[in-house]
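# Got a sequence here, can you build the structure:
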Amino acid sequence: MKIAYEKHPVSKERKAELRGKGFKIIDARFDPDRKDEDVSTKNIAEMERDDVIALLKKNGVDDPKGKIADLRNRLTAILFPEA
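Reported below is the predicted structural model:
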């Protein structure tokens, strides 16, 4: 089976197209060949909790805990100290 890594949510039309071609759809964040997207403050504000935690860990925070808004603020402060 072929795998299509697509950023979620995937539209009904795109799902139908890919499934029609024999693809299994998996969230793009699980793509082993993915390149890190450019992170901006806007991206951070829209990120899911798990993604924020993963980036915090990647940037040296050992055990990030707290409300999602606090985690996003912490990540923004780490990645954009001048902001």
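
# Please count neighbours and contacts with C-alpha atoms only from this point.
Will do.

# give me the element residue 25 is part of.
strand 23-27 (DSSP states H and E).

# Residues in contact with that strand: which ones?
Contacts made with strand 23-27 from outside it, assessed by C-alpha atoms under 8 Å, 6 or more residues apart in numbering, are listed as 1-8, 15, 18-19.

# got those residues as CSV, with distance to residue 76, neighbour count and secondary structure columns?
Below are those laid out as CSV (distance: C-alpha to C-alpha, whole Å; neighbours: other C-alpha atoms under 10 Å; DSSP: H, G, I helix; E, B strand; the rest coil):
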residue, distance to residue 76, neighbour count, secondary structure
1, 39, 6, coil
2, 37, 10, strand
3, 33, 13, strand
4, 31, 17, strand
5, 27, 17, strand
6, 26, 17, strand
7, 22, 13, coil
8, 23, 11, coil
15, 33, 17, helix
18, 35, 16, helix
19, 38, 15, helix
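
# Second input sequence below; structure requested for side-by-side comparison:
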Amino acid sequence: MSKDRKIAYVKHPITTAQKKEICAKGLRIIDARFAPEGADIIDPNAKTKTQSKSPAEPPRSAEDVDKLLKSDLVNFLKGHGVEDPKGKVPELREQLKAIMFTNL
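So this is what the prediction gives:
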């Protein structure tokens, strides 16, 4: 394996076919949990192809909260003092709305 190949931070688990596809592009696979902050994360099992280097913009309305991914919801909840946000996406959205938009 060549050390000068570019690195692909990939969310695991992945299939053998997905691994072959990524390696065929000349990329070296490293588990996404070891990715440095701000690195592109490849999630071959994601339903959408929205990959982002930077965190989502803070929601300005309750409707904006409904567009956030789970990872962004967890980050915003932690930013508002929730120590260990857990639950399904709809529950996390409602929790964040209650914290950010209580007097609307």
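
# picking that back up, now flag whichever of the contacts of strand 23-27 of the first structure is closest to residue 70 of the first structure.
Using C-alpha to C-alpha, residue 8 comes nearest to residue 70 of the first structure of these, at 24.0 Å.

# separation between that closest one and residue 48 of the first structure?
11 Å (C-alpha to C-alpha, to the nearest Å).

# Look at the residue most central in space within the second structure and give its secondary structure.
Geometric centre of the second structure, nearest residue: residue 71, 4.9 Å, by C-alpha atoms, centre = their mean. Put simply, residue 71 of the second structure is helix when judged by DSSP: H, G, I helix; E, B strand; the rest coil.

# what residue of the first structure matches up with it?
Superposed on the first structure with TM-score structural alignment, residue 71 of the second structure falls opposite residue 50.

# what's the answer for residue 95 of the second structure, then?
Per TM-score structural alignment, residue 95 of the second structure is aligned with residue 74.

# List the contacts of the helix or strand hosting residue 57 of the first structure.
Under the criterion of DSSP H and E, residue 57 of the first structure resides in helix 49-58. With contacts defined as C-alpha under 8 Å, 6+ apart, helix 49-58 of the first structure is touched by 44, 63-64, 68, 71-72, 75.

# Could you check the angle the strand holding residue 25 of the first structure makes with strand 2-6?
Here the directions of strand 23-27 of the first structure and strand 2-6 differ by 30 degrees (axes from the mean of the first three to the mean of the last three C-alpha atoms, to 10 degrees).

# where does residue 30 of the first structure sit relative to residue 36 of the first structure, distance-wise?
Counting by C-alpha to C-alpha, the gap from residue 30 of the first structure to residue 36 of the first structure is 12 Å.

# Counting neighbours, go ahead and name the busier of the two.
Taking other C-alpha atoms under 10 Å, residue 30 of the first structure and residue 36 do not tie; residue 30 has more neighbours (11 against 7).

# Next up, the contacts around that one.
Residues in contact with residue 30 of the first structure (C-alpha under 8 Å, 6+ apart) are residue 5.
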